[in-house]
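Q: Attaching a predicted model along with its sequence, questions to come.
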Amino acid sequence: MNSPITDNVLHYTAFATSPHGGNPAGVVLDAAGLDDTTMLGIAAALGYSESAFLTPGPDPDDLRSCTLRFFSPEAEVDFCGHATVAAAIALGEKLGAGNFDLHTRAGRVPVTVHEEAGIPKATLTSVPPRVYEADPADVAEALAALGWAKRELDAALPPKIAYAGVRHLVLAAATRQRLADLDYDFDRLLALMRRLDLTTVQLVWRQSATVFHVRDPFPVGGVVEDAATGAAAAAFGAYARRLGLVPPDARLTLHQGHDMGRPSLLEVTLDPGQERIRVSGTAVRLDPPLR
């Protein structure tokens, strides 16, 4: 970590209650003096899948309104759920629990922070989500890059592209074993994702009516896999609702990161009559930070 402002970076792991789980993120609460090159350099030095950089929002006198930007080690990302949770909890620790109004390149993302069992928890409300058809040829290329056969997919959860701030290709495995065995062609999948403007490929296995296990390859960020992906969780909520897989008032539980040794828990809430998806999770400080 050789950034000149390393001391100003807060380190959190999101969607976990222990430093040994979740997805780590760097948070810079005052990034007003940083240009894009510097922020990207800090994110690369940290090596986390994304880091969050905060500047004043549209009303600079409102400390609970912030502009939030996200950088992976390779590029800026329009929206990142786990870094949003980390940033909101960092704000909550500084300003107190309550509501925050965060403005991202994908749009406005309200977040509420409260404490649950002594651990801070944040609930973000996504931008309006969308679900698109996936071209069969693109799905075939994704399967080839993953080393998956078409017969290994769950026919009840067809491939789609889902969006809740950024785009994800959703592919559902028929078995937990298929999901666990992830050894993909990094460069081949990266090329496809860049062509389709995908942030992750969300690989899913359905355990029960509302419980899912997920994995998210993230080669466009220079990271093999995300341990917890809040943006993809929101997009998956929209996917599940569009396909009628769950009731309109469902609360979904997503387990992620277990196959990486960093277990994460993401809660996805659908509200009848509400287009946007809510994603909730805890976050804890990393002290010392991961190396």
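A: Okay, I see it.
Q: all contacts plus neighbour counts: C-alpha atoms, from now on.
A: Fine.
Q: now the helices: where do they sit in the stretch 51-200 of the chain?
A: Read by DSSP state H, counting those that start in this stretch, the stretch 51-200 of the chain holds these helices, from start to end of the chain: 81-95, 136-146, 176-180, 186-196.
Q: out of these, deepest packed?
A: Burial among these, expressed as mean neighbours by mean count of other CA atoms under 10 Å, is greatest for helix 81-95, which shows a mean of 25.
Q: Next one: Ala31 from Thr125, what distance?
A: Remark: distance between Ala31 and Thr125 (CA to CA, to the nearest Å) = 24 Å.
Q: picking up where we left off before, can you redo the helices of the stretch 51-200 of the chain as a markdown table with distance to Ala283?
A: As requested, these are arranged in a markdown table below (distance: least, CA to CA, whole Å):
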| stretch | distance to Ala283 |
| --- | --- |
| helix 81-95 | 6 |
| helix 136-146 | 31 |
| helix 176-180 | 25 |
| helix 186-196 | 29 |
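Q: Pro56: which of those is closest?
A: The closest of the helices of the stretch 51-200 of the chain to Pro56 is helix 81-95. By CA to CA, the value is 12.3 Å.
Q: so how far is Thr37 from Thr104?
A: Looking at Thr104 against Thr37, where the rule is CA to CA, the gap reads 18 Å.
Q: neighbour count winner among these two?
A: Of the pair Thr104 and Thr37, Thr104 is the one with more neighbours under other CA atoms under 10 Å, namely 22 against 10.
Q: What are the boundaries of the strands in the stretch 101-250 of the chain?
A: For the stretch 101-250 of the chain, strands defined by DSSP state E, counting those that start in this stretch occupy the ranges 107-116, 119-125, 130-133, 160-163, 167-172, 200-206, 211-218, 223-226.
Q: So which bits of stretch 113-123 are buried?
A: Of the residues in stretch 113-123, those with enough neighbours to count as buried (16 or more other CA atoms under 10 Å) are 113-114, 120-123.
Q: Need the contact partners of that stretch.
A: Surrounding stretch 113-123, the residues in contact under the criterion CA atoms under 8 Å, 6 or more residues apart in numbering are 17, 85, 88-89, 92, 97-100, 111-112, 278-284.
Q: List only buried entries from those.
A: If we count by 16+ other CA under 10 Å, the contacts of stretch 113-123 have these buried: 17, 85, 88-89, 92, 97, 99-100, 111-112, 278-284.
Q: just to revisit the earlier point, okay if I get the buried residues of stretch 113-123 as TSV plus distance to Asp197?
A: Conversion of the buried residues of stretch 113-123 to TSV gives the following (distance: CA to CA, whole Å):
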residue	distance to Asp197
Val113	31
His114	34
Pro120	33
Lys121	31
Ala122	28
Thr123	26
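Q: quick one: which two of those are the most distant?
A: Largest separation among the buried residues of stretch 113-123 by CA to CA: Pro120 and Thr123, giving 10.4 Å.
Q: Tell me how many other residues crowd Ala155.
A: Around Ala155 there are 12 other residues, counting by other CA under 10 Å.
Q: Second structure for comparison follows:
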Amino acid sequence: MTTNSADAASPDVLRYTAFATDPAGGNPAGIVLDAAGLDDAAMLGIAAEVGYSESAFLVPGAPDSASGSGSPGRAFDVRYFSPRAEVPFCGHATVAAAVALAERGEGAGDFVFSTRAGTVPVTVTDVDGTLRATLTSVEPHVDEVAAADLTEALAALDWPADDLDPSLPPRIAYAGARHLILAAATRERLADLSYDFERLATLMRRLDLTTVQLVWRESDLTFHVRDPFPVGGVVEDPATGAAAAAFGAYARELALVPAESELTLHQGADMGRPGLLTVSLQEGDERVRVSGAAVRIEG
């Protein structure tokens, strides 16, 4: 029988930060490694109490033979909640949860996460004593943005149209969740983020967007990104794995990078929480791989 939010025992909530090796960097996530018995209201309440942009709730599940990875004890059903609502997929909480599993008895290797967006294989490796997780996205796609929606997004952000980089055109990209991608012409434009919270949230709910990914291109394969996240109840997400996967699909779809590429995304520096995300594109495989470290936040 499902335990409801009123009588559920308080689960053990771990706190990790993803896409950083310093607990003061990256994107924090709450993690419940055994959420069996928690209903939706209980998970939402825990996510709100933790207060991070997302928390992940895992229930041990059967291995997914179709994915070619995972084994009994290494496959999980996973759900993700922001302080305000459930989201179909969250990259940083996936990375954090996989590293937490590896540290707590499972060890490095392959996991299978069954999410609302689909099956997401995750591999944890030990690189010189640092645990890193690589997630493989669901099948991505990239869509045009209606002119009126783009106008509204820019108005909510208080960005003049001339501040956009014409070489990186606006699109909505999906690799487990939908993200509007807008490219700034300068690093200064990206750094100056002050937007109409409710106006942008209203547009995002109408378009079913998880974040707006703001991008500035430093070099051929290096980008700086920021992700307003008003629909999740926070002004900005510090390091956004799902958006990084969507951006990888976008960059490949528009031939902005070679079909076989490794992109470096810097995020969080403008918030004082620097993080590093690696996005890998493989020729012949439409899925996108996003990698990063994760470490425990004490307390």
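A: Sure, I can see it. Source: prediction; values computed, not measured.
Q: quick revisit: and Arg242 of structure 1, which of the helices of the stretch 51-200 of structure 1 is closest to it?
A: Relative to Arg242 of structure 1, the nearest member of the helices of the stretch 51-200 of structure 1 by CA to CA is helix 136-146, separated by 19.0 Å.
Q: how about the equivalent of Ser65 of structure 1 over in structure 2, what does it touch?
A: Ser65 of structure 1 is assigned Ala75 in structure 2 as its aligned equivalent, the criterion being TM-score structural alignment. Contact criterion CA under 8 Å, 6+ apart gives 60-64, 111-114 as the residues in contact with Ala75 of structure 2.
Q: List buried residues within these.
A: Listed as buried from the contacts of Ala75 of structure 2 are 60-64, 111-114; burial here means 16+ other CA under 10 Å.
Q: With distance to Ser194 of structure 2 added, can I get those in JSON lines?
A: Formatted as JSON lines, the entries for those read as follows, by distance: CA to CA, whole Å:
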{"residue": "Pro60", "distance to Ser194 of structure 2": "41"}
{"residue": "Gly61", "distance to Ser194 of structure 2": "42"}
{"residue": "Ala62", "distance to Ser194 of structure 2": "45"}
{"residue": "Pro63", "distance to Ser194 of structure 2": "45"}
{"residue": "Asp64", "distance to Ser194 of structure 2": "44"}
{"residue": "Phe111", "distance to Ser194 of structure 2": "39"}
{"residue": "Val112", "distance to Ser194 of structure 2": "38"}
{"residue": "Phe113", "distance to Ser194 of structure 2": "35"}
{"residue": "Ser114", "distance to Ser194 of structure 2": "36"}
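Q: Now which residue in structure 1 aligns to Asp297 of structure 2?
A: Small correction: residue 297 of structure 2 is Ile, not Asp. Using TM-score structural alignment, Ile297 of structure 2 sits opposite Leu286 in structure 1.
Q: What strand or helix carries the nearest residue to Ala18 of structure 2 once chain neighbours are set aside?
A: Among residues not flanking Ala18 of structure 2 along the chain, Ala294 sits closest, at 4.2 Å (CA to CA, 6 or more residues apart in numbering). Using DSSP states H and E, Ala294 of structure 2 falls within strand 285-296.
Q: name the helices or strands packed onto that strand?
A: The contact analysis (3 or more CA pairs under 8 Å, 6 or more residues apart in numbering; DSSP states H and E) places strand 285-296 of structure 2 against strand 14-18, helix 91-101, strand 130-136, helix 241-253, strand 275-282.
Q: Select, out of the ones you listed, the one closest to Gly45 of structure 2.
A: Shortest separation from Gly45 of structure 2 across these is recorded for strand 14-18, at 15.2 Å, computed as CA to CA.
Q: which bit of structure 1 covers that closest one?
A: Per TM-score structural alignment, the counterpart of strand 14-18 of structure 2 in structure 1 is residues 10-14.
Q: which other residues reach that stretch?
A: 19, 21-28, 82-83, 85-86, 90, 228, 264, 281-287, 289.
Q: again with stretch 199-216 of structure 1
A: Surrounding stretch 199-216 of structure 1, the residues in contact under the criterion CA under 8 Å, 6+ apart are 77, 166-176, 179, 193, 217-221, 225-229, 232, 245-246, 250-257.
Q: Arg287 of structure 2 corresponds to which position in structure 1?
A: The alignment partner of Arg287 of structure 2 in structure 1, by TM-score structural alignment, is Arg276.
Q: ugh, wrong one, Val145 of structure 2
A: In the superposition onto structure 1, Val145 of structure 2 corresponds to Ala134 when matched by TM-score structural alignment.
Q: list the contacts for its match?
A: 159-161, 169.
Q: For Thr240 of structure 2, the count of nearby residues, please.
A: When neighbours are defined as other CA under 10 Å, Thr240 of structure 2 has 28 of them.
Q: and what of Leu281 of structure 2?
A: One way to gauge burial is a neighbour count; for Leu281 of structure 2, by other CA under 10 Å, it gives 23.
Q: That one against Thr264, yeah?
A: No - the pair Leu281 of structure 2 and Thr264 does not pass the contact test of CA atoms under 8 Å, sitting 11.6 Å apart.
Q: who's in contact with the closest residue to Val13 of structure 2 other than its chain neighbours?
A: Distances taken as CA to CA, 6+ apart put Val32 closest to Val13 of structure 2, at 5.1 Å, once the chain neighbours are dropped. By CA under 8 Å, 6+ apart, Val32 of structure 2 lies in contact with 11-14, 55-58.
Q: same thing with Pro272 of structure 1?
A: 248-249.
Q: do that again at 10 Å, thanks
A: Residues in contact with Pro272 of structure 1, defined by CA atoms under 10 Å, 6 or more residues apart in numbering, are 247-250.
Q: Would you mind checking the residues you listed for buried ones?
A: Among the contacts of Pro272 of structure 1, those classed as buried by 16+ other CA under 10 Å are 248, 250.
Q: Between the contacts of Pro272 of structure 1, which sits nearest Asp187 of structure 1?
A: Ala250 (36.8 Å).
Q: when you align them, which residue in structure 2 goes with the closest one?
A: Mapped onto structure 2 by TM-score structural alignment, Ala250 of structure 1 lines up with Ser261.
Q: about what we covered before: using JSON lines, lay out the contacts of Pro272 of structure 1 together with distance to Ala209 of structure 1.
A: What follows is the contacts of Pro272 of structure 1, written out as JSON lines (distance: CA to CA, whole Å):
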{"residue": "Pro247", "distance to Ala209 of structure 1": "10"}
{"residue": "Pro248", "distance to Ala209 of structure 1": "13"}
{"residue": "Asp249", "distance to Ala209 of structure 1": "13"}
{"residue": "Ala250", "distance to Ala209 of structure 1": "10"}
